[in-house]
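*Asks:* My questions are about this predicted structure, shown below with the sequence.
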Amino acid sequence: MLGYFVAITEPSLVNRLRELRLGRTDRGRAMVERLASLGLSLDWERVEQLAGGAVGRPHVARAMVELGYVKTVGDAFEQYIGKGKPGYVDRPSLTPTEAVELIHGAGGVAVMAHPLSPEPPNLDSLLRQLAAVGLDGLEVYYGDYTLEQVAHLRELAQRHDLISTGGSDFHGQEVLPQYVLGGTRVPYSVVAALRGARANRLGGVS
């Protein structure tokens, strides 16, 4: 779930994100321990150094590359720490409804990201439920999507009165090198629609 225009000092948001960050740290430690049980010993302090903040799987993967366990970050995910792989540990998370409510509570606009990664068997039903609690948009434009998939998602967005947004999924060249900043073009009308949704949520204040 993506949050646009959120008030980053909103106490409810700050406190919940702090809880999630602590959960990410616990998850990172558990993942390092699981990899050690597979014979892949990592230095936790080095993982923290690579993160420079909240620890995530990309930092574990980079530590693995440094030690020569894998050649690339992508290999680390594909062989060890991707979902369903032997070193994977579930992460703490919010339900979609909780995420929408948290974003709205901070004055933001809530958009569902990566709806086809993978596509839930009940995506239409899920969007109906989330639209009922105020979901504002759906990520329609994405570099990996075919024209047919974009058309499918645009139709779903229109059906549920959601803004059709998009993005390149750029997380840094060393994390996902196949995604380039600005690599996915999104109509400027999307920006205007997001600003309009924010103004409506704040009672006309843009």
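*Replies:* Looks like it came in fine.
*Asks:* make it CA atoms for all contacts and neighbour counts henceforth
*Replies:* Noted.
*Asks:* hmm, who's touching the helix or strand hosting Leu138?
*Replies:* Using DSSP states H and E, Leu138 falls within strand 137-142. By C-alpha atoms under 8 Å, 6 or more residues apart in numbering, the surrounding residues in contact with strand 137-142 are 109-115, 150, 153-154, 157, 162-169, 184-186.
*Asks:* Quick check: strands, which of those residues are part of them?
*Replies:* Judged by DSSP state E, the contacts of strand 137-142 include 109-112, 163-167 as members of strands.
*Asks:* here's the one I want to compare it with:
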Amino acid sequence: MLENLASMGYPLELTYTESNMALGRPHIASAMVKAGHVDSTQEAFERFIGEDCPAYVHYEKFSAQEGIELIRASGGVPVWAHPYLFCGGKVEEVLPVLVAAGLMGIEVFHPHHGNNKVNRLKKFCQEYNLLMTGGTDYHGYDLEHPEKEKWQLNQFHLPLSLLEPIKEAAILY
């Protein structure tokens, strides 16, 4: 995407990196604002780096089963992130397919999961013997407006007891 933007006359230098953070489109969008190429990150996505926009780079996607196999082969624990934001089918229908493919957990606690959804996901975890996780989709500070951070790291104050089973599962595989 950086090459595409440069060839379109919008060169960028990405200087914000953390040692363990992969750079993604939000970082590119923030760099575009910082460089004065756009007025907002939303504009960057809408005009340049959103899907089907001129600088977007399509990538080959793989199936959920292939992703689960890759994660497990790497010693990781495959967890379905924010299942109620998934657009590929109903959770109740997709979950058994993912479990059969080797899914090991579900992100139960998420800002878009109200109490009813959290309780349903907890029941699924019990029914399918899955690990429970939680998150906020925290991707670091909004570089444009760091004071207006939408979600905070561990805003749910989840207990560390949720982490231990995940660590154990990673060791087993």
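*Replies:* Great, that's in hand. No experiment lies behind these values; they were computed from the predicted model shown.
*Asks:* ok, back up a step: tell me the one of the ones in strands among the contacts of strand 137-142 of structure 1 nearest Val89 of structure 1?
*Replies:* Nearest to Val89 of structure 1 among these: Met112, at 23.2 Å, using C-alpha to C-alpha.
*Asks:* Trace the closest one over to structure 2, please.
*Replies:* Under the alignment (TM-score structural alignment), Met112 of structure 1 pairs with Trp80 of structure 2.
*Asks:* Next: His171 of structure 1.
*Replies:* Going residue by residue (TM-score structural alignment), His171 of structure 1 aligns to His139.
*Asks:* that older thread, can you flag the buried ones in the contacts of strand 137-142 of structure 1?
*Replies:* 109-114, 150, 153-154, 157, 162-169, 184, 186 (16 or more other C-alpha atoms under 10 Å).
*Asks:* On the three-state scheme, the match of His171 of structure 1 is what?
*Replies:* Put simply, His139 of structure 2 is coil when judged by DSSP: H, G, I helix; E, B strand; the rest coil.
*Asks:* what's the burial count for it?
*Replies:* His139 of structure 2 is flanked by 14 other residues according to other C-alpha atoms under 10 Å.
*Asks:* Which residue numbers in structure 2 does the strand holding Leu138 of structure 1 align to?
*Replies:* Under TM-score structural alignment, the match for strand 137-142 of structure 1 is residues 105-110.
*Asks:* gap between that stretch and the chain center?
*Replies:* On the basis of C-alpha atoms, centre = their mean, to the nearest Å, stretch 105-110 of structure 2 sits 12 Å off its chain's mean C-alpha point.
*Asks:* again, but for stretch 105-119 of structure 1
*Replies:* With C-alpha atoms, centre = their mean, you get 8 Å for stretch 105-119 of structure 1.
*Asks:* now the end-to-end length of it.
*Replies:* 27 Å (C-alpha to C-alpha, to the nearest Å).
*Asks:* Kindly report the same for stretch 127-138 of structure 2.
*Replies:* 29 Å.
*Asks:* Can you pull out the residues in contact with that stretch?
*Replies:* 79, 99, 103-111, 122, 124-125, 151-156, 158, 162-163, 165-166.
*Asks:* Can you tell me which of those are classed as buried?
*Replies:* Buried, going by 16+ other C-alpha under 10 Å: 79, 99, 103-110, 122, 124-125, 151, 166, out of the contacts of stretch 127-138 of structure 2.
*Asks:* and the two most separated of those residues?
*Replies:* Val99 and Trp151 (29.3 Å).
*Asks:* helices or strands up against the top helix by length along structure 1?
*Replies:* Within structure 1, and with DSSP state H defining each element, the longest helix by residue count is helix 11-37. Judged by 3 or more C-alpha pairs under 8 Å, 6 or more residues apart in numbering; DSSP states H and E, the packing partners of helix 11-37 of structure 1 are helix 57-66, helix 96-105.
*Asks:* how far away is the residue most central in space within structure 2 from Tyr16 of structure 2?
*Replies:* Nearest to the geometric centre of structure 2 sits Asp137, at 5.9 Å (C-alpha atoms, centre = their mean). According to C-alpha to C-alpha, Asp137 of structure 2 stands 19 Å off from Tyr16 of structure 2.
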